[in-house]
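> Below are the sequence and a predicted model; questions follow.
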Amino acid sequence: MRLARALLAACGLLASTAVPAQQPGRTVYESVCIACHAVENVMVSAPKLGARKEWQERMQRAGGLDGLVRNAAKGVGAMPARGGQADLDDAQLKAAIRYMMQAD
């Protein structure tokens, strides 16, 4: 039974449990954004996970959420374009930004 589950999971055929709406953003955060946006990272001036006030200020300066996505896509300050992960699309960037803005 374990072998069958492992094979199905490896093929992407095993149905997973309910995935929270923010899961795609969390996945991108944990695989890319965490390097600079983690709360523990005090060496980088990037807004941190869950720092709502700082994210809101940045969003106002950027002209809204779409402005933050544009900044993330092209890179801003020390942040490389798309966080250094060229294959991230705008929807993934937006999901990650939303996750970082709302996470506690």
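Received the coordinates, thanks.
> from here on, contacts and neighbour counts on C-alpha atoms
Fine.
> can you give me the helices in the chain?
Using DSSP state H, the helices of the chain run over 2-10, 23-28, 34-37, 52-62, 65-74, 90-102.
> who are the neighbours of the last one, in terms of helices and strands?
Going back to what we said before, that points to helix 90-102. Counting contacts by 3 or more C-alpha pairs under 8 Å, 6 or more residues apart in numbering; DSSP states H and E, helix 90-102 is packed against helix 23-28, helix 52-62, helix 65-74.
> Put this next to the first one:
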Amino acid sequence: MIKTKHISSGDWRTLESFWNAKGIAFFKSPPGAQIKVRYGYGWLGFDRQKQTLDGFDYKKLDVGLGSLGYARMQIKVAQTTDVTYDVYGDGVARLSPEIKF
């Protein structure tokens, strides 16, 4: 499902949350934005799959077994902007977005 969210600049912002669930998302822009998966809570949490978007290639975040607790897909942008991404839940296996955006 393609989603667009208005993201404020600054610290990490949560786009999707998972509790005992799997999910995949694809991102392409804005260039320079950073994405990651954060597992756990507070200082007990840890980051995985940290990537920087280039505006050309799709980047994939995959929430797997680590979400048996709590996991979030997060983004950090330099300027307030709209972010469009393609997200799938329930552990759907995908290698690329269903619809190119």
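Here it is on my side, so go on. Since this is a predicted model, take the numbers as computed values, not measurements.
> Superposing both, give me the TM-score.
Structural agreement between the overlaid chains, expressed as a TM-score with TM-score structural alignment, normalised by the length of structure 2, amounts to 0.27; 51 aligned residues with a C-alpha RMSD of 4.6 Å.
> how about the helices and strands packed on helix 90-102 of structure 1 in TSV, adding distance to residue 35 of structure 1 and mean neighbour count?
TSV is the format used below for these (distance: least, C-alpha to C-alpha, whole Å; neighbours: other C-alpha atoms under 10 Å):
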stretch	distance to residue 35 of structure 1	mean neighbour count
helix 23-28	11	18
helix 52-62	17	15
helix 65-74	14	18
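> Can you lay out those as a markdown table showing distance to residue 98 of structure 1?
Formatted as a markdown table, the entries for those read as follows, by distance: least, C-alpha to C-alpha, whole Å:
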| stretch | distance to residue 98 of structure 1 |
| --- | --- |
| helix 23-28 | 7 |
| helix 52-62 | 10 |
| helix 65-74 | 8 |
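> between those helices, which gets nearest to residue 7 of structure 1?
Evaluated over these, closeness to residue 7 of structure 1 peaks at helix 23-28, with 22.6 Å, by C-alpha to C-alpha.
> who touches the closest one?
If you take C-alpha atoms under 8 Å, 6 or more residues apart in numbering as the criterion, helix 23-28 of structure 1 is touched by 92-100.
> 6 Å instead?
95-96, 99 (C-alpha atoms under 6 Å, 6 or more residues apart in numbering).
> about what we covered before: the helices and strands packed on helix 90-102 of structure 1: which one's closest to residue 6 of structure 1?
Comparing these by their distance to residue 6 of structure 1 (C-alpha to C-alpha), the top pick is helix 23-28, with 21.2 Å.
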